[in-house]
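> here are the coordinates; sequence isn't available:
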């Protein structure tokens, strides 16, 4: 088996169907398997997979294990030389799967690979980034990354890059992460302390620490629709993202830096809540009211974003 494609699903029946259809319509020119790990969905996702994609190996978890743990279940059940972590809200285009495998076969220094990712409207999605250091987060929260023409300010999300050349990067998006099986065997699986968000950043950092490289290469494209499983989370999504970011610093930068990151993100969300509350008081509209309630919800529950134990409890 050359390739194992692992897709985690949680209540994304329609998106999952489109994703699987695109995989089989653009199948790689090598033996491959598709493993869908369902995190106790409440929709008809599993029925759809059994009915429309009988060749898929379906694993049905009895509870929502989170993204990292569910991927580890899929990796444990896989047999491919390469493992592709693919989001259920993606569409695979053309020969990207075959081209990705060819690139890895011909690039021994690459332990993991990400391809070119597009938004639904066809625009470029910034799917590579640096580690979310305190400096990078400060630049982003202050809005300095929106200043065009200043490469230093656009460093975190690499907005300055048009993704036209292959290169080593710090982190690639988990929506399409192709890795060698031996890379997982060398550095371990995804850290299950990360329930949702942050697990690919942690894994890529660990991979680079083992003297392997994380690569981006424009060898094909996928479309990442975004927000598939997280649309129903509302303000909890921001809390989970904050928790993952703070957890990254607790693990790799220490308690002191993690505290400063936590306070930085708290200050940002507080400023957003004040801004939207003021805007709504001046000119009440559905959008301003919705944004105000969102950030107020984040601030009211922000203390929960400090990681206390494995996974999350928000």
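Nice, I can see it. From a predicted model like this one, the values you see are computed outputs, not experimental measurements. Residues are numbered from 1 along each chain as shown.

> every contact and neighbour count from this point should use C-alpha atoms.
Noted.

> the stretch 1-150 of the chain: strands as residue ranges?
For the stretch 1-150 of the chain, the strands defined by DSSP state E, counting those that start in this stretch occupy 3-9, 32-39, 57-61, 82-87, 90-92, 110-118, 128-129.

> buried ones in the longest helix anywhere in the chain, by neighbour count?
Secondary structure of the chain per DSSP state H: the longest helix is helix 255-282. Judged by neighbour count (16 or more other CA atoms under 10 Å), helix 255-282 contains these buried residues: 257-258, 261-262, 264-266, 268-270, 272-273, 275-277, 279-280.

> so what secondary structure elements neighbour that helix?
Judged by 3 or more CA pairs under 8 Å, 6 or more residues apart in numbering; DSSP states H and E, the packing partners of helix 255-282 are helix 134-141, helix 235-252, helix 286-300.

> give the residue farthest from the middle of this protein.
Residue farthest from the centre of the chain, counting by CA atoms, centre = their mean, is residue 282 at 36.9 Å.

> another structure for you, compare them:
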């Protein structure tokens, strides 16, 4: 492990165009700190990143023979990282200032902080979700009952303690990451950063938003929703990971209650649109119900195998 070296870890799965732009932005804006770039390729289409290997010889590419998902692939990247610090970065992000140095400088100077991250912007430079500062169970019930929710964005000029830094730009010491076992391998995609932040907070580490570090997040660019079927898969995976997270952090009973309340809301919506004879809306809510049911069934199967 090399002191003061930042290992920037990017997981790629058929996102080579986004990936190249991300690499270019890192090289363009990062200064005053030593860094390496590690790309963990999750068994993308053959030859899809071959041109990048030639164009960016300093980037370390690791090729997996299967798609490990987000957390497990990042664990692989961490295991081969040389740096004292790890910066997990989505391929659909673009640095717009010296964010790597700013996050490194902040974490280095604040040993009580376990994880930090910057302010994220959409492609049009409007604020994007950068963190969560509310208990996730409360957040879910706000969704169910259509209570207004505010995006996690640091509008102040200084660091603020939060509950979760989004996984698109998560900065952590390598020693802390491995002390806590890295990302939970039970998650394939979604909620793994939420669960990691939860464990660190329980151990009295702080999770901090550092607004000086600025990054564009082209949300959805690295997700699996490039067509209708992959969109359904992504939605199922999101719900499965959600049930898994709440089971691990809130318990099985709270998870079952949350599921039942969601299904009740969906059935009420279906009844309403059935009465209104709105076939399109009825099909939409029925599909949503079936996907959530499938995800919950998978979660129950997971419990039975533990």
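In hand now; what should we look at? Computed from a predicted model, the values in this text were never measured in an experiment.

> neighbours of the residue mapped onto residue 294 of structure 2 from structure 1, how many?
Aligned by TM-score structural alignment, residue 294 of structure 2 pairs with residue 304 of structure 1. Neighbour count for residue 304 of structure 1, taken as other CA atoms under 10 Å: 18.

> secondary structure class for residue 304 of structure 1?
Counting by DSSP: H, G, I helix; E, B strand; the rest coil, the backbone at residue 304 of structure 1 sits in helix.

> out of the helices and strands packed on helix 255-282 of structure 1, which is closest to residue 221 of structure 1?
Closest to residue 221 of structure 1 of these, according to CA to CA: helix 235-252, at 25.8 Å.

> quick one, that closest one and helix 134-141 angle?
Relative orientation of helix 235-252 of structure 1 and helix 134-141, computed by axes from the mean of the first three to the mean of the last three CA atoms, to 10 degrees: 160 degrees.

> can you tell me what part of structure 2 helix 235-252 of structure 1 aligns to?
Taking TM-score structural alignment as the measure, structure 2 aligns residues 232-249 with helix 235-252 of structure 1.

> can you check stretch 66-73 of structure 1 too?
Aligned by TM-score structural alignment, stretch 66-73 of structure 1 falls on residues 69-76 of structure 2.

> how big is the offset of the matching stretch relative to structure 1?
On superposition with structure 1, the mean distance recorded for stretch 69-76 of structure 2 (mean CA distance after the TM-score superposition for structure 1) is 0.5 Å.

> give me the contacts around that stretch.
With contact meaning CA atoms under 8 Å, 6 or more residues apart in numbering, stretch 69-76 of structure 2 is reached by 9-11, 40, 42, 88, 182-185, 187-190, 192.

> before we move on, what about stretch 215-234 of structure 2?
Here stretch 215-234 of structure 2 has contacts from 12-13, 15, 18, 90-97, 99, 118-123, 125, 128, 168, 291, using CA under 8 Å, 6+ apart.

> again, only this time at 7 Å
For stretch 215-234 of structure 2, the external contacting residues (CA atoms under 7 Å, 6 or more residues apart in numbering) are 15, 91-96, 118-123.

> how long is stretch 85-105 of structure 1 end to end?
Using CA to CA, to the nearest Å, the span of stretch 85-105 of structure 1 from its first residue to its last is 18 Å.

> residues in structure 2 aligned with it?
Mapped onto structure 2 using TM-score structural alignment, stretch 85-105 of structure 1 spans residues 88-108.

> now distance to residue 46 of structure 2 and neighbour count too, for the contacts of stretch 215-234 of structure 2, in TSV please.
Converted to TSV, the contacts of stretch 215-234 of structure 2 look like this (distance: CA to CA, whole Å; neighbours: other CA atoms under 10 Å):
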residue	distance to residue 46 of structure 2	neighbour count
15	13	18
91	18	26
92	20	24
93	23	28
94	25	26
95	28	24
96	31	16
118	34	28
119	34	25
120	32	29
121	32	22
122	30	15
123	29	15
